[in-house]
Every structure is written in C-alpha cells, then in structure tokens.
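# Dropping the sequence and predicted coords here.
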Amino acid sequence: MTATPLSTPLRRNLPHVLWLLLVVVIFAISASWLDPALGWPMYAVDGAHLGLVAINILPFVLIVLLLGALTRRVVLSSWIGLLLLIASHAANTAKLQQLEMPLLPGDFHFLEEIGSALPLFVHYIGTSLQPVLIALGVLALTVALFREAAWPLMRGWKRLAVAAVSITLGVGIIQGWTPWRAVYSAERLRFEPWSVVDSARKAGMVGNLVLYNWELAKRQELHPDRNAARELLRANVDGLREHLSPNSSSLAMPSGTQPDIVIIQSESLFDPARLNGAPKNTYLPNFHRLAKRGLSGELKVPTYAGGTIRTEFEVLTGLALAFFPGVQYPYFEIADRPIPGIVRTLSRQGYQTTAIHPNSGVFWNRNQAYQQIGFDRFVDERAFSKDDIVGLFTGDAALTDHVLAQLDQDGPPQLIFAVTMENHGPFDWRPGLDAERLAAMQMPAGLDEGGEYWMRNYLYLLGDADHELGRLADALQKRKRRTLLLFYGDHLPALPPVYQQIGFADGKAAKTQPVPWLLLDNRRKLAEHGPMDTTAWLLPSILLETAGIGGDRYFATLAALRDSLPTDVMASSSGLPGELRALGQLRFRNELEPILDTVLDGPVAEADVAIAP
C-alpha cells in the first residue's frame, strides 16, 4: 500500500506550519517555566491550563509572525520574540520581588523615557559581571542572526497577508474587540482589577496585562455619582458651614500671616521600631524629638516599596488614588489636564511654588505632571553635582542645602516641595558607605547574615534622612518668617528578606504598615493636639488648616469630614465609601463648586440636577 502524497499547496505551506508549531511549543515551555500561573511541568497541566498558556503566549507569537513578514528571517524573528517573552517575565519577576506588584500597562511608559529610567534600574543589577556578559552574548547572537538568508517562501501575497493578519489581531487584543473579550474572558480568568497580584496569579502575566489594559481604558472617563456626593455634603452641612467661615480653624493664625511652607517627601522612610525584635528608642531620634512639638502620627499611603508618585500625587492634590479606579501611575494616566490641589490653591494666594527632586524630570513624567499640578518651577538633577552622591543617589544633605537656598526672607510666600533620593532601593548593595558606621548599626534580632546586610544599608541611609530632617527643622526654627514643615515617608522600603525573616510587631503584613508623618510650625507648638493617624490624601487639608489658609472649599470640606466621619473611614487609603469617591471625582472635574453652593444655600436647585455627567 503506497502513501498518498501531500497535495501541492499543503506541501508548499508545510514549512510555515512546522515553523509556527515549533515557535508555539518553545514559547509555551518558556512561559510555563517563567510564569507560576501557567503551571510547570507542561505534562502536569490539564486542558484549561493549556488554554491559559495559549492566551499568554499569543501576543508574542503575533510579534514573531509580524517580524517574520517584515524581515523574511524566521530564525531572527523567532529569537527576538523569545527575547521579548523572557524580558517581560524577567521584569515581572523583579517587580514582584521588589514591590510585590506584577507588570502593569503603565510600566511600559518607561520605554518612552528609557534614557532617564535606565540609570536607576541598572542599580538593581549590582556589580556582578554575569548580567553584562549575558547581555553581550545575546546582542552578539542577535547581530549574527541578521545575516540569516531571507526565507524564499515568505514573499508576495503571503508576506502581506501574514503582516496584515498579525497587525489586525494585535490591535484587536490591545483595543479589546469583541471576539477577544471572549478569548480573554474576565469571568473565566477570575480577573479582579482591585487585586492585580491575585489576578496575575490566576490569569498569568499577559492575561492580567490584557485585562487590566481594557479595564483602564473603560474607566478613564469618570462619571461621578452626584447624588451620593450631595447627600454626603447635606449630612455634614453644619460642619461645612463652620469650616467655611472665616477664622474657623482652632489652629489658624491671624489673617495676613501667610507662612512659607516646606514639604519633604522622604524616600522609603519608615520607623524600624515596627519590626519584631527591633531595639526601642533607637531609630529616627530627630523625628521623635521634633514630634514632641509638632503634629505627627501614622500615615497610610497608597503604595508599597515603590511607586513614589502615587503618594506624591495624593499629597499634592488631596485626591485619593482610590477615586480613580484602575489608575496605577497618575502622572502618566491622568496628568493630561490641569489638576487641582494644594499647589494651585497656594498659587491663587500669591505663593511662589517650586518642586525639587534630584532625578531626571523625564522620569515618572514629572516634567509634564508638575506643570499640570501648577508648579512655577521644577529643579531637577541638573542642579546637583556628582559630588552630592551618597552610595548610589544624590544625598539628602545636598537636597537640604537646595531647600534652604530657595527660601528668601523677603518677597512673596513660598511653597517648596522636595522629594529625596538617597534612600531609594536597592538595598542589597550600596558602594561607598562608611564601613565602621555600618558595623555599628543596631540590628533587630532574628536576621541572618543576608538580612542584616540589607538592613544595615537601609539604616545607614535612614540615619542620613533623619539627620537632615533635624538640620532642616532647626534651620527653619531660626527663621524670622513663619514657616511650616511637613515631612513624611512615601512608602516602606523594599526589604523582602527582612520582612520575611522577622515580620512586624503588630503581626500584620508589610503592605499594611504605615509610615511616619510630622508637621512643624516654627512659631508655636502643635503637639498638645495629640497623635493624629491619617492618610496621604488628607495631609494637604491638615496643612492648610494648620497654616490658617482658606480659599479652597474642597480642602475645607475635607477638614469638616475629618471631624464628622469615623477615623477608620477617613484614614483609609483604599476601599473608600462611594460618596467620598464621588466627591473627589467631582473635584478633579472642577464640578464640585455648584453642588457645594446648592447644599450650603438650601434646597437643591434644578440647575444643579441638570449638570451633565
């Protein structure tokens, strides 16, 4: 019995089919090995897991097909697609290890500013030559593959068809066309936008990226619940009238005494005394000294171990990130319009406003975001010298010098907002630190040698941050002009070995731990009001109330709500009630004032009800 020969069209296309099958198998094995959600080894998974693997490698397969059509070099195209797959999963793994957060759509914005982002990210590689040698080997192999001969089968209409189909399918995935919503089913993949870590464990890295991208696009346009916001205001109308009246604050100074205001956001600052086995009365001596004459307490922040701009956004705007479902990186995702906040409020009061940060203005899109927030001026890394570097980044001492140099005894009042850099991770290596001082650091009990190494580096830099707080506060105390200093941490440091080995004294997870905050006034003691635990988005209302600065009814409203709503509600950085979210969304859209007018003036007017969403 003779075998039936393959038909001519099938025989001609067999190489294409075999190539595609080989790419799929290699990518499936690689993704399953790199992504815990996909299961390993392959033979141990069932059909549902194979389907999950398929949707997680599909975008990379489409990239290979497109590159194959464009270059006609199938080995080169497959190699580049595999590199992209491995690089994406490597970035995802590194982010999970450092920040306990998977790769998200906003992370790809760093590709737009790779020149400014690369100097920071390479610090996480350390001094090992192995990554450099691997990168050079990969580059050499990639260059060599460019010499691959063009595949004669990939030409003419086939080439155009493969390119067109690949682009169409890829755009459909990005845009969320209807057929793809069935393939990447949020229900089947158990996608939860409020818990991206859990979603990535269920849907895989790519599945989570696709679904989160659709969720973010769906929620970009806010539709505030005006009725909910109105009812919240009505329920607290007496407090609103009190706080909106002149000289309402018990902390307020007489009118005409506009103080200078300095805000310091201290990188990765937290109190190590919260750790199990930590020695008492040891860390942050200047902070605790100053807290005796200032307002202070624990601060809940909307990020963990990274994502500095999340806390920064809340403090500068008084808007909780929880007001914007799906938004992870506000300076990228909602900084395309003027943003109301404390900067614009003070500008209307005649303040000169300056932001200072010793990093590139391109990084985190701060150049554009600070303009939208309303700063008059932004002083970035170009104002600092290489001699200012401590370890890996510009030291806090140099930043303190710049802050003090900006303050002028004469002229209009100033707002200076400064973001430190010295204490930025990584903490698993730090060149140039004083060995004797490192060895003298008092360690929490229970850490192994590796954990102690991370902790010593962190405590060294934390000591610098605390020292500069003391130096700045003492200098401001001597000023003739009234000056307020707001100081707080942006998030916990990324110290995974420390948290895993000893944990926290309160028994809670690292992600739930607060950071310290402090508010000082060089003209009076504030500490008699007692500790005040709060959250980042409420800090500007506390600052303005303490400064005795009015003129912004949103911040006055927040002050009234702090007095009337339970502390655990107002001091939450997530899970806010719907009426508070509506209030913040209306503020962001500059649509809160008409509703405030109608609530404060009496019955709701028809004009208010008719405002378009």
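That came through fine. If you're wondering where the values come from, they're calculated on a predicted model, not measured in any experiment.
# switch to C-alpha atoms for all contacts and neighbour counts from now on
OK.
# what are the ranges of the helices in the stretch 351-500 of the chain?
Here the stretch 351-500 of the chain has its helices, by DSSP state H, counting those that start in this stretch, at 366-373, 396-406, 435-439, 449-477, 496-502.
# Report all helices and strands that the longest one contacts.
Contacting helix 449-477 under the criterion 3 or more Cα pairs under 8 Å, 6 or more residues apart in numbering; DSSP states H and E are the following elements: helix 285-291, helix 396-406, helix 435-439, strand 483-489, helix 496-502.
# Ok, which of those comes nearest Tyr554?
strand 483-489 (20.0 Å; Cα to Cα).
# What angle do helix 449-477 and that closest one make with each other?
170 degrees (axes from the mean of the first three to the mean of the last three Cα atoms, to 10 degrees).
# Relative to Glu593, which of the helices of the stretch 351-500 of the chain is closest?
helix 366-373 (19.1 Å).
# other SSEs contacting that closest one?
On a contact count with 3+ Cα pairs under 8 Å, 6+ apart, helix 366-373 meets helix 330-333.
# related to what we said a few turns ago, mind putting the helices of the stretch 351-500 of the chain into JSON lines with mean neighbour count and distance to Gly51?
Listed next are those as JSON lines, based on neighbours: other Cα atoms under 10 Å; distance: least, Cα to Cα, whole Å:
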{"stretch": "helix 366-373", "mean neighbour count": "20", "distance to Gly51": "41"}
{"stretch": "helix 396-406", "mean neighbour count": "18", "distance to Gly51": "51"}
{"stretch": "helix 435-439", "mean neighbour count": "11", "distance to Gly51": "52"}
{"stretch": "helix 449-477", "mean neighbour count": "20", "distance to Gly51": "40"}
{"stretch": "helix 496-502", "mean neighbour count": "17", "distance to Gly51": "33"}
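# take the one below as the second:
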Amino acid sequence: MVAAFTASSSLRRPWQGALVLALMALAFALLTGLVDGGVGVAPQRLFDQPVYVLANALPGLLLAGALLAFTRRAMLSFGLAFAAEGTVYAVNQLKVANLGTPLIPADFQMVGQLNKGGTHLLGAYLPHSPWPYLAMLAVIVLVITLWRREPRLLPERPRAPRLLAGTALLIALVTLLAGTMPWARLYNGRTLWLEPWSATSTATHSGLLSSLLMYRLQYGHGARKPDQAAARELLSRADDNLRQQMATGAVASDGLPDIVVVQSESFFDPRILNGYQHAQITPNLDRLARHGVSGALHVPTFGGGTIRTEFEVLTGLSLRYFQDLQFPYLQLNAKVVPGLVRTLRSNGYETVAIHGNDPSFWNRTSAFKAIGFDRFVSQSAFPAGTANDGQYMADRGMTDEILTQLKDSGPPQFLFAISIEAHGPYDTMPADAAERDAMPVPAGITGKDKLELQNYLYHIHHADQELGRLADVLAKRERPTLLLFYGDHLPALTHTFQTAGFVDGGDMLNEPGTWLLVDPRMAAKPERTAVASWMLPGLLLQAAGIHDDSYFALTRLVGPELAPLTHAPDAPEPAPDADLARTDRDMASVSQLRLDGKLDALLPPDTRAIAHQADTPEHEPQADPHLGAGATH
C-alpha cells in the first residue's frame, strides 16, 4: 500500500516522491542504528551528533540509492541494502559471541579462505537453531515479492539522468569501501569516535560500519616497497662489524639464562618532570640501576597505544619504517612474524606471555601466536581472587604469576609480562586512598590534575615495589635470570605535563621513558645509555649470549644513532644530518625485508641468521587449547 501510494503520488507531484524518499532514508538510518545497538538507540547521539548516525548508515544509503536508480523500486532497494547490512551485523554477532571482539577489516580476508578449507572451519560457528535460517528464507521471499509486485517509484524516462545518478552513487560506494582517502574527511577520530586500540569501543560509539570504514581508511593502506639496493648498501657498510658481532659461538641451551621481561604500564621516571628532580618514588629502579644497564627509552607512542612499543620490543622492528602499521596487532595478518620470541625459541627457549587482562584486547590472541609464543597466560588463568588496585589487576598479582610460571628445571624460559595496574584513567579510587594522598605534587598542579597525578604516582610506586620484589626473588634462584624492565609510554597526563614542564624543556611527545636490564645475581658496573624500544631485543640477546641473528646484530650497530628518531606519531620530527638520513632510509628497507622474511637472501651465507625452524608455519608448536584464553598452570 505504501509502495502504491509513493508510486502514484510521486509521479504526479515529484516533491512528494522526494519527501517519501527522505523519510525512507531517515528510517533506514535509524533502523541501522537500532540493529547496531549503539549509535541509533542513543537519543543524545541522534540529536547532539546526528553525523554519527548518518555516517554509520551512509554505505547502506549509497547502495539503496544506486539500486533505486536501476530498479526504480524503493522498498526493494532499501530492503536489499538493509539485508546486506544485516548480513554484516549477523557475522559480527557470531564473531563477538565466539571471540569477544567485533569485526575489523582484516576479517574480510577470510572470504578468500573459503575455497581453502575455510568453509568447514567457519561453518562450525554458524547457529544451530533453525530460526535464523527461517528468517533468511522469509527475507528472500519478501525480496522476490517486492521485485515482482512493487510499483515503480521513479518514472522510466528520462532514463539517462537516472542511470547517471545511479552510476555516481555506485562509484561513491565503491570508492568508500575501497578506502579512497577523500572519505577520511568524514571517517576519522576528529569527526567520529575512534579508539584504535579498541575495536569494541569504536564500534560501540560510532557504529560497526563506521568503525570498519575508519580502520580501513586510517590504517589500511599498503606498505611502501623496500629498496633492496638501499638494504644491500647498509649491509655492505656494516659487513665487517656484523661478522664480529656474530663471531661468538653458540651457547648450549642448558647454559642460557632464563629471561623475564616486564612491560610496565605507563611507567617513566618522574624525575624528568619539574618538581620531582629529587623525588624518591622509584627507589628500587635506582637500586637495580646501580648494578645494570639503564637509561632513557625512546618509544613510538604517547599516552596510549601500548602495542606500538610492545611490537617494537618483541620484533626489533621500528614502526617508523611502517607508516601503514599504526596499530600492528590489528593490521598484521601474517602467520609468522620474525622477532625476539622466535629467535629465542630456535635456541631452545619456552616462550610464555603473561597479562592480567582480556586476551582479545589489542587482538593479542592472534598476534601472540604469530609472534611465536608457546603459551599466553591471560586474565582467566590467574588464581581466583587476584586483587585489583583501582580499576585493574594489581601489579602484585602479575609478579605472583611470573614466579608461579618460572621453573627450576627444564629448558630455559622467556617470560614476557604485561602489567596493567597503572593504566588510565587516573580518576578511580585506589585500594589505599591515604597512600595516594601522601604522594607529592608540584606547585601549580591542582584540582582534577592533582588527583590524577597522585593516582598515577601511587600506581607506579607499586610497580617499583614489585620490580624490587621480583629482582630479589630472582637473585636467590639457582638458575641465572636476566631481568628487563621498561615503560611502554608516558601516561596521558597532558595538563600536568603542560603545567609543570620537563627538566630538559622538551615536548611531552618526544620525552623518553625508562628501561633497565640487570642480572639480579651479579653486582655489575652501572651503565647509562639511551636506546629506542626496537633496540631492546638485540641488547637482551647479546646479554644472554645469543649471537646467531644477523638482524639483531645490525640493530646493535645502527641503533644508537637512530634511537632519537623514535617518537610518538604526532611529535615534532627531528632533522637528521645527511649521513643519519641515509642510514635511516637504508634501515627502513632492511626492516621491511625482515618483516617479509626476505632479508637473509641479501646476506652472505656466513653472516645469515641461522635457519630458524620455528620461523616456518610447518614447524609451529602444538596448539595450546588455552592460547589466548589463559593457559592453565
């Protein structure tokens, strides 16, 4: 009846047809939001920021408009577009139900796997109830009915303008789905809500379709091709030094130390901030630094984006050379990612990741498997009753789990632990408010900024305490253990940093964090050196006596001069001299070839990395049923 009314009235009065189309488009947008469960059902979002609703519905509206131009049937066109959107939302619901995370653009690559055994694998996730299939059948019947019986809304002639408009809408849709950059003016974090580190939060606030388009537009463009000539030039210049670096013979696995790495959330030495030059908030860091190597750590992010630093440490690759990998765990789809973990595994290490949070956050479940971890002990595997301090798991619980996982016999172990207690926001109530209130605050920091700063200092004081406790236990072990401790980035205390300023007068986006490498059983001569996060694995392997990976040997050679170039994406770009710029350019190609698994082909046979069996999919470890969901002890 509605279709008959729209058809007859629009032909006599075009403005009535236009009004009906506008109402149908608005209804389509609202229905999209209703199915989405996010943007469309939030009244304040609809009235305060209607762009959220319209942006989320735009792909469907473009499809409906193009179909309308070609079929001239309004309800059929909007129905087909809504059915297409519904399919995406249904697949998303399946993924959320089974994996706990929404769709991201990389998931659509699974379509190409359907003819490679993927149909059987993915079919296992389909619902077993008959109702969804009956609903699909009803939709098909409805579409056929509309196609056969719905009157045309648009006149058949003039045909050319109608077909031209349909073609234009179709081109607009194709360019949008293809990620053509002009669309980024709408689909970005300034116009919509974008949290790159959380696909769930982005989809919840901006809508599923908007989140897919933003990830595609902002972070989905291809990498530049490496220049093999530039890579050869750098390797040639470094050849003699590479041979010296790798000259040391291999160490038997029973002589290798255990390695514990602690990535401490938002940790930095407060003494780089004005007002804290003489503070004693991190006494254990100071104590251990007197017997190890420590210093400033240049990282590729600020205030968030933990996985940027984490990726650099685990792979030895600088994200400076991968502009398309703003958030690598969400974008990398390789089954094998070369790096520290696989090099250690090839030397006989058991590799374990530990994190007291949801394993799907940051897509770590998939990423850690590709990086080469044997097991991932996540939140659900921690003992029942492990306490929070503030909003997140206390660092004490993480230290307890590290000590639980360490064994006194068997192969050498590599434990990579990711803390979370000091994660923002910093306005939540801690376990001990009196301890928090006792934290010193520089003059001029007041109100909310004061509260957030004190909460932050309270948590990193605990991180320092746990560093001391862990080191003291490791010092008493029979097996030697190397301990690497570092902060992933500075906290997002923007107003505090702007008010107090830094001792060196630097910009907060360029300010370095903190790192420490120590053997707790030895009283070594202290050493201070500034490095970048992507240099840490090379230094760690050197300290462990592992010299068989030429790429990490190269990072030790060129890293010191390139370290200051590592900074947060929005930080002012330093201006390197000509020689440094050449090394930087050449290292970019070397790094890209390394990630692609093509670097060793450019090396002379006697300076190549050893043929790591663990670097090939056919030599993957047996699947751990708890990988990503938390391994049992």
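Happy to help now that I have it. Keep in mind that what you see is a predicted model, and the values were worked out from it rather than measured.
# Got a TM-score for the two of them?
In this superposition the chains share a TM-score of 0.68, using TM-score structural alignment, normalised by the length of the first structure; 490 aligned residues with a Cα RMSD of 4.8 Å.
# hang on, the earlier thing: nearest to Gly115 of the first structure among the helices and strands packed on helix 449-477 of the first structure would be which one?
helix 396-406 (23.1 Å).
# which non-adjacent residue is nearest the aligned partner of Tyr458 of the second structure in the first structure?
Alignment note (TM-score structural alignment): Tyr458 of the second structure maps to Tyr460 of the first structure. What sits nearest to Tyr460 of the first structure in space, not counting adjacent residues and going by Cα to Cα, 6 or more residues apart in numbering, is Leu438, at 6.4 Å.
# dump the residue contacts of the aligned residue in the second structure for that neighbour.
In the second structure, Leu438 of the first structure lines up with Arg436, judged by TM-score structural alignment. With contact set as Cα atoms under 8 Å, 6 or more residues apart in numbering, Arg436 of the second structure has these partners: 430, 454-455, 457-458.
# do that again at 10 Å, thanks
By Cα atoms under 10 Å, 6 or more residues apart in numbering, Arg436 of the second structure lies in contact with 429-430, 451-459, 461.
# where's the residue opposite Pro246 of the first structure in the second structure once aligned relative to His547 of the second structure, distance?
Alignment note (TM-score structural alignment): Pro246 of the first structure maps to Thr248 of the second structure. Computed with Cα to Cα, to the nearest Å, the distance linking Thr248 of the second structure and His547 of the second structure is 7 Å.
# which one of those two has more residues nearby?
More crowded of Thr248 of the second structure and His547, by other Cα atoms under 10 Å: His547, with 22 against 12.
# Checking that one next. Helix, strand or coil?
Using DSSP: H, G, I helix; E, B strand; the rest coil, the structure places His547 of the second structure in coil.
# Quick check: the aligned residue for it in the first structure?
By TM-score structural alignment, His547 of the second structure lines up with Gly550.
# what's the span of stretch 349-358 of the second structure, first residue to last?
25 Å.
# Read off where that stretch ends up in the first structure.
Counting by TM-score structural alignment, stretch 349-358 of the second structure corresponds to 351-360 in the first structure.
# to the chain's geometric centre, what's the distance from that stretch?
Centre-to-centre, stretch 351-360 of the first structure and its host chain are 19 Å apart (Cα atoms, centre = their mean, to the nearest Å).
# before we move on, what about stretch 562-571 of the second structure?
On the basis of Cα atoms, centre = their mean, stretch 562-571 of the second structure sits 18 Å off its chain's mean C-alpha point.
# Ok, stretch 354-362 of the first structure next?
16 Å.
# what number of residues lie near Met253 of the first structure?
The number of residues near Met253 of the first structure, taken as other Cα under 10 Å, comes to 17.
# distance of the residue lying closest to it once chain neighbours are set aside from Asp521 of the first structure?
Leaving aside its sequence neighbours, Met253 of the first structure sits nearest to Gly548 (Cα to Cα, 6+ apart; 5.2 Å). Note on Gly548 of the first structure: its distance to Asp521 of the first structure, by Cα to Cα, is 12 Å.
# what is in contact with the two at once?
Joint contacts of Gly548 of the first structure and Asp521 (Cα under 10 Å, 6+ apart) are Pro259.
# related to what we said a few turns ago, is the match of Tyr458 of the second structure in contact with Met441, as I believe?
Yes: if you go by Cα atoms under 10 Å, Tyr460 of the first structure and Met441 touch, sitting 7.4 Å apart.
# Need the residues touching each of these two.
Counting by Cα under 10 Å, 6+ apart, nothing touches both Tyr460 of the first structure and Met441.
# Show me where the stretch 151-300 of the second structure has its helices.
159-177, 199-206, 208-219, 228-237, 239-245, 283-289.
# Give the equivalent position in the second structure for Glu591 of the first structure.
Checking TM-score structural alignment: Glu591 of the first structure goes with Lys598.
# Next, the contact list for its match, please.
Counted by Cα under 10 Å, 6+ apart, Lys598 of the second structure has contacts 228, 590-592.
# likewise Phe416 of the second structure?
Neighbouring residues of Phe416 of the second structure by Cα under 10 Å, 6+ apart: 259-263, 314, 341, 351-355, 373, 376, 402, 484.
# Run through the strands of the second structure in chain order.
Using DSSP state E, the strands found in the second structure span residues 258-264, 293-298, 350-355, 375-377, 388-389, 392-393, 413-418, 481-487, 513-518, 527-528, 531-532.
# What helices and strands are in contact with the second one?
The helices and strands touching strand 293-298 of the second structure, judged by 3 or more Cα pairs under 10 Å, 6 or more residues apart in numbering; DSSP states H and E, are helix 283-289, strand 481-487, strand 513-518, strand 527-528, strand 531-532.
# Could you do the fifth one as well?
Using 3+ Cα pairs under 10 Å, 6+ apart as the contact definition, the elements that strand 388-389 of the second structure packs against are helix 395-405.
# distance from the helix it packs on to the first structure after superposition?
By mean Cα distance after the TM-score superposition for the first structure, the fitted helix 395-405 of the second structure averages 0.8 Å away from its aligned residues in the first structure.
# Determine which stretch of the helices of the stretch 151-300 of the second structure is the most buried.
For these, the largest average neighbour count (mean count of other Cα atoms under 10 Å) is found in helix 208-219, namely a mean of 24.
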